[in-house]
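Chemist: Here you go, sequence then predicted model.
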Amino acid sequence: MSIDETKDFIPVRIAVLTVSDTRSEADDRSGTTLVERLEAAGHILAARAIEKDERAAIAARLRAWIADPGIDVVISTGGTGLTGRDVTVEAHRDVYEKEIEAFGTVFTLVSMQKIGTSAVQSRATGGVAGGTYLFALPGSPGACRDAWDEILKFQLDYRHRPCNLVEILPRLEEHKRRK
């Protein structure tokens, strides 16, 4: 893994969604953690919102952002656990065209190094829909830091080698082109 400094950095436009029944932007530490990190990396905060733990509302927000040509990536935080109100993963899967199964696996490996077997309680997920990348992270600032610092920071950097998600962003919808 390395950054090819001979290539130009390409900022992506990222929307941050916090899923919570209780948070406001003033006390949304996880969303703020993601915003600070993506901006420090040189990316653009395209949108930010908070949705209640309601599957239909989360899916509707995701669909609206997927349809927005000014958004390349959506990162949500919260609602990935096992309790009855944790429906973010289901909402994400309602809109995915393709799931990025390895994202959850790699997140679990990263989490294992930090929190041991408690990592089994997370259902972090990633996917693609409408040419937009979607990632659902747990609601703790630590989990958001881990996901960004160990995975997303690299995969959302065009210069990362041997490969990254940005370089294939223009090809996500090539199946819709006329032949």
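Modeler: All right, it came through fine.

Chemist: contacts and neighbour counts: CA atoms only from here.
Modeler: OK.

Chemist: Who are the packing partners of the helix ranked longest in the chain?
Modeler: The longest helix of the chain (DSSP state H) is helix 101-115. Judged by 3 or more Cα pairs under 8 Å, 6 or more residues apart in numbering; DSSP states H and E, helix 101-115 is in contact with strand 125-129, helix 141-147.

Chemist: what packs against the shortest one?
Modeler: What that stands for is strand 125-129. By 3+ Cα pairs under 8 Å, 6+ apart, strand 125-129 packs against helix 88-95, strand 98-99, helix 101-115, strand 132-137.

Chemist: the inter-axis angle of that strand versus helix 101-115?
Modeler: Put simply, strand 125-129 runs at 150 degrees to helix 101-115, going by axes from the mean of the first three to the mean of the last three Cα atoms, to 10 degrees.

Chemist: contacting residues around strand 125-129?
Modeler: By Cα atoms under 8 Å, 6 or more residues apart in numbering, the surrounding residues in contact with strand 125-129 are 66, 89, 92-93, 95-101, 103-104, 133-137, 172.

Chemist: ok, second structure coming up, stack it against the first:
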Amino acid sequence: MSRIDDSRDFVPVRIAVLTVSDTRGPQDDRSGDTLVDLLQGAGHILAARAILRDERDAIAARLREWCADPGIDVVISTGGTGLTGRDVTVEAHRDVYEKEIDAFGTIFTHISLGKIGTSAVQSRACGGVANGTYLFALPGSTGACRDAWEGILARQLDYRHMPCNFVEILPRLDEHLRRK
């Protein structure tokens, strides 16, 4: 059963937050603010933060830049995961992923179903790994950010979470790049 092992020390991870929006700026980025509050409240480190317009190439470029930064372990984006023509965050993430974490979107949808009913079908939240960095794309609402954090990420980004968590395998995510 899922549990916290108090005999293990908490290990903070360095998280970058990317807000994707054509209309939000630093003064009204409520979803980005929510993620920052949640990750810092849990004891993690805000490693970087940015707001970009819904432009696939620019989003992918920022994700690649952050994946190449040894000071960033995790990137969480918010916004641009819907179905409209301007929603390109998922495509940008998939341009960067080496491996997709398929169950992330499934579990997020399950959590959302309990909160917003069949409207959950409109979310394309996803997760993956690239260059030894975890990447997660969340919808742009504060509720969705909170649901993803509290329902999935708070536990998976906690080294004490058992039976397993993302933090304990973080050092091995890029082992294929180190093989000669």
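Modeler: Thanks, I have the structure now. Everything numeric here is computed off the predicted structure, so don't read it as measured data.

Chemist: Just give the TM-score of the two.
Modeler: The TM-score (TM-score structural alignment, normalised by the length of the first structure) is 0.99; 179 aligned residues with a Cα RMSD of 0.6 Å.

Chemist: Looking at the helices and strands packed on helix 101-115 of the first structure, which is nearest to Lys153 of the first structure?
Modeler: Of all those, it is helix 141-147 that lies closest to Lys153 of the first structure, at 8.2 Å by Cα to Cα.

Chemist: The closest one against the second structure, how far on average?
Modeler: Aligned to the second structure and superposed, helix 141-147 of the first structure gives a mean residue distance of 0.2 Å (mean Cα distance after the TM-score superposition for the first structure).

Chemist: C-terminal to that helix, what's the next element?
Modeler: helix 153-155 (DSSP states H and E).

Chemist: other SSEs contacting that next one?
Modeler: Against helix 153-155 of the first structure (3+ Cα pairs under 8 Å, 6+ apart) you get no helix or strand.

Chemist: so where is it in the second structure?
Modeler: Aligned by TM-score structural alignment, helix 153-155 of the first structure falls on residues 154-156 of the second structure.

Chemist: compared with the first structure, how much does the matching stretch deviate?
Modeler: Averaged out, stretch 154-156 of the second structure is 0.2 Å away (mean Cα distance after the TM-score superposition for the first structure).

Chemist: who's in contact with that stretch?
Modeler: So stretch 154-156 of the second structure is contacted by 39, 42, 161, 164-167 (Cα under 8 Å, 6+ apart).

Chemist: from the residues you listed, which two are the most distant?
Modeler: The widest separation within those (Cα to Cα) is 19.4 Å, between Leu39 and Cys164.

Chemist: More neighbours: these two, which one.
Modeler: Leu39 (22 against 15; other Cα atoms under 10 Å).

Chemist: Measure how far the one helix or strand Glu36 of the first structure maps to is from the centre of its chain, please.
Modeler: For Glu36 of the first structure, the host element (DSSP H and E) is helix 29-40. Centre-to-centre, helix 29-40 of the first structure and its host chain are 12 Å apart (Cα atoms, centre = their mean, to the nearest Å).
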